[in-house]
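**Q** Structural data only, the sequence is not supplied:
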């Protein structure tokens, strides 16, 4: 008596779903974020009718930063990524929020989004986040921001590069989180002081 062969589609159906479909690499056990060293007090009122205002745009980024992973400058011409290190949201948005808190706290200005700024004669701050990761050659966290500022009532654009470097103990996720957080706060404070200075 000839044994019946089981159709292939029945065998495939019997496999666990996880063996057939891949949803990508598993996320790390924790996600990285930034904490601001300067913040407006809870409950403090801000009004663009009585205070200077500034519109803050989310910075543009190079392709290496258009990801939740943390880049490492391995050599002068090569980039890798830190193992098991991933941001909770895109670095540009994390940095924009940190700058918003810092500028508001250090200058007293009302920080507006591009949507909120419609019809408001505010200053405009944008730019490019050039570095937001680690440099393995110097064992440092590096944050570099090329800022573009148009002050209220002005047509000209001011540009300035800001950078902070913080030594790290190792090229790993905990060191990346702490070092980049410190460097990002330093850059945000430099930007706030530049934006807030009188002309």
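**A** Good, I have the coordinates. Remember, predicted model here, so these are calculated numbers, not experimental data.
**Q** For the rest of this, base every contact and every neighbour count on C-alpha atoms.
**A** Noted.
**Q** Could you tell me which residues make contact with the residue nearest in space to the middle of the chain?
**A** The centre of the chain sits closest to residue 91, judged by CA atoms, centre = their mean, with a distance of 2.0 Å. The contact partners of residue 91, by CA atoms under 8 Å, 6 or more residues apart in numbering, come to 65-68, 132.
**Q** how about those in CSV, adding distance to residue 109 and secondary structure?
**A** Listed next are the contacts of residue 91 as CSV, based on distance: CA to CA, whole Å; DSSP: H, G, I helix; E, B strand; the rest coil:
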residue, distance to residue 109, secondary structure
65, 29, helix
66, 29, coil
67, 31, coil
68, 30, coil
132, 26, strand
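**Q** Reformat the residues you listed as TSV; add distance to residue 154.
**A** Formatted as TSV, the contacts of residue 91 follow (distance: CA to CA, whole Å):
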residue	distance to residue 154
65	31
66	32
67	35
68	36
132	30
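**Q** Now flag whichever of those is closest to residue 114.
**A** residue 66 (20.9 Å; CA to CA).
**Q** so what's that closest one closest to, chain neighbours aside?
**A** Distance criterion CA to CA, 6 or more residues apart in numbering; nearest residue to residue 66, sequence neighbours excluded, is residue 90 at 7.0 Å.
**Q** The one you found reaches residue 64, doesn't it?
**A** No - with contact defined as CA atoms under 8 Å, residue 90 does not reach residue 64; the gap is 11.5 Å.
**Q** another one to put next to it:
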């Protein structure tokens, strides 16, 4: 009995070096951090009819993954080596946008409740990556604001120069560009 257990344990230990239960963790995981945040203890109130509902933007497939896109030319996209987002860029941007608007403190902000009857902010995340041609981090967002059947759209964009195509430069530049776009959108919906 002991011999069988010892053989099974040895086999399991040998096998554990050969089996990978998930993808290799990249060297760097990127996230977005709001430069404007609501202070602890602050809050807002209102009704669903007066709330601003911030929905997750849609995104094309090159942005619907956790890899960081690098635009090589008009037709070719690569991904930044050894770097990934902690989750989909569109979800990260939605949270950043909601927090930036919430930090202004003048209206109730709700995330992902399409049934709420207030103003809805949706849109399409067109770009959130590195452009190798211009050496810029680029965030581009087409916003759609719908209030009581009235629809308005506006495109927002921010670019930030990047020293080199490495995560330690691209990540902070993307965070800066995303915060600039979120601030522009917050001004628009105020």
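**A** Arrived safely, thanks for sending. The structure presented is a predicted model; accordingly, all values stated were derived computationally and were not measured.
**Q** Looking at the alignment, what corresponds to residue 80 of structure 2 in structure 1?
**A** Matched across to structure 1, residue 80 of structure 2 falls on residue 82, judged by TM-score structural alignment.
**Q** Can you say which helix or strand has that match in it?
**A** Element membership of residue 82 of structure 1 [criterion: DSSP states H and E] is strand 78-86.
**Q** Distance check, the residue mapped onto residue 123 of structure 2 from structure 1 against residue 73 of structure 1.
**A** Using TM-score structural alignment, the partner of residue 123 of structure 2 in structure 1 is residue 127. According to CA to CA, to the nearest Å, residue 127 of structure 1 stands 22 Å off from residue 73 of structure 1.
**Q** Which parts of structure 1 are helices?
**A** Assigned by DSSP state H, the helices in structure 1 fall at 8-14, 17-20, 91-107, 173-196.
**Q** okay if I get these as CSV plus distance to residue 145 of structure 1?
**A** Listed next are the helices of structure 1 as CSV, based on distance: least, CA to CA, whole Å:
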stretch, distance to residue 145 of structure 1
helix 8-14, 52
helix 17-20, 42
helix 91-107, 10
helix 173-196, 7
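**Q** So for residue 45 of structure 1, which of the ones you listed sits nearest?
**A** Of those, nearest to residue 45 of structure 1 by CA to CA is helix 91-107, at 11.5 Å.
**Q** Would you mark the buried spots in the closest one?
**A** For helix 91-107 of structure 1, a neighbour-count test (16 or more other CA atoms under 10 Å) marks 91-92, 94-107 as buried.
**Q** ok, now stretch 69-88 of structure 2?
**A** 69-71, 79-81, 83-85, 88.
**Q** Show me what residue 177 of structure 1 lines up with in structure 2.
**A** Using TM-score structural alignment, the equivalent of residue 177 of structure 1 in structure 2 is residue 171.
**Q** Quick check: end-to-end length of stretch 73-93 of structure 2?
**A** Stretch 73-93 of structure 2 end-to-end distance (CA to CA) = 24 Å.
**Q** Contacts only, for the nearest residue to residue 174 of structure 2 once chain neighbours are set aside.
**A** What sits nearest to residue 174 of structure 2 in space, not counting adjacent residues and going by CA to CA, 6+ apart, is residue 137, at 5.4 Å. Residues near residue 137 of structure 2 by CA under 8 Å, 6+ apart: 128-131, 159-162, 170, 173-174, 177.
**Q** Tell me who's in contact with whatever residue of structure 1 lines up with residue 33 of structure 2.
**A** Matched by TM-score structural alignment, residue 33 of structure 2 corresponds to residue 35 in structure 1. For residue 35 of structure 1, the contact set (CA under 8 Å, 6+ apart) comprises 98, 181.
**Q** What separation do you get for residue 35 of structure 1 and residue 145 of structure 1?
**A** For residue 35 of structure 1, the distance to residue 145 of structure 1 equals 18 Å [CA to CA].
**Q** Ok, residue 164 of structure 1 next?
**A** 9 Å.
**Q** Are there residues contacting both of those two? Which ones?
**A** Residues within reach of residue 164 of structure 1 and of residue 145 at once, by CA under 8 Å, 6+ apart, are residue 187.
**Q** okay, the two: which has more neighbours?
**A** A count of neighbours by other CA atoms under 10 Å puts residue 145 above the other of residue 164 of structure 1 and residue 145, at 25 against 20.
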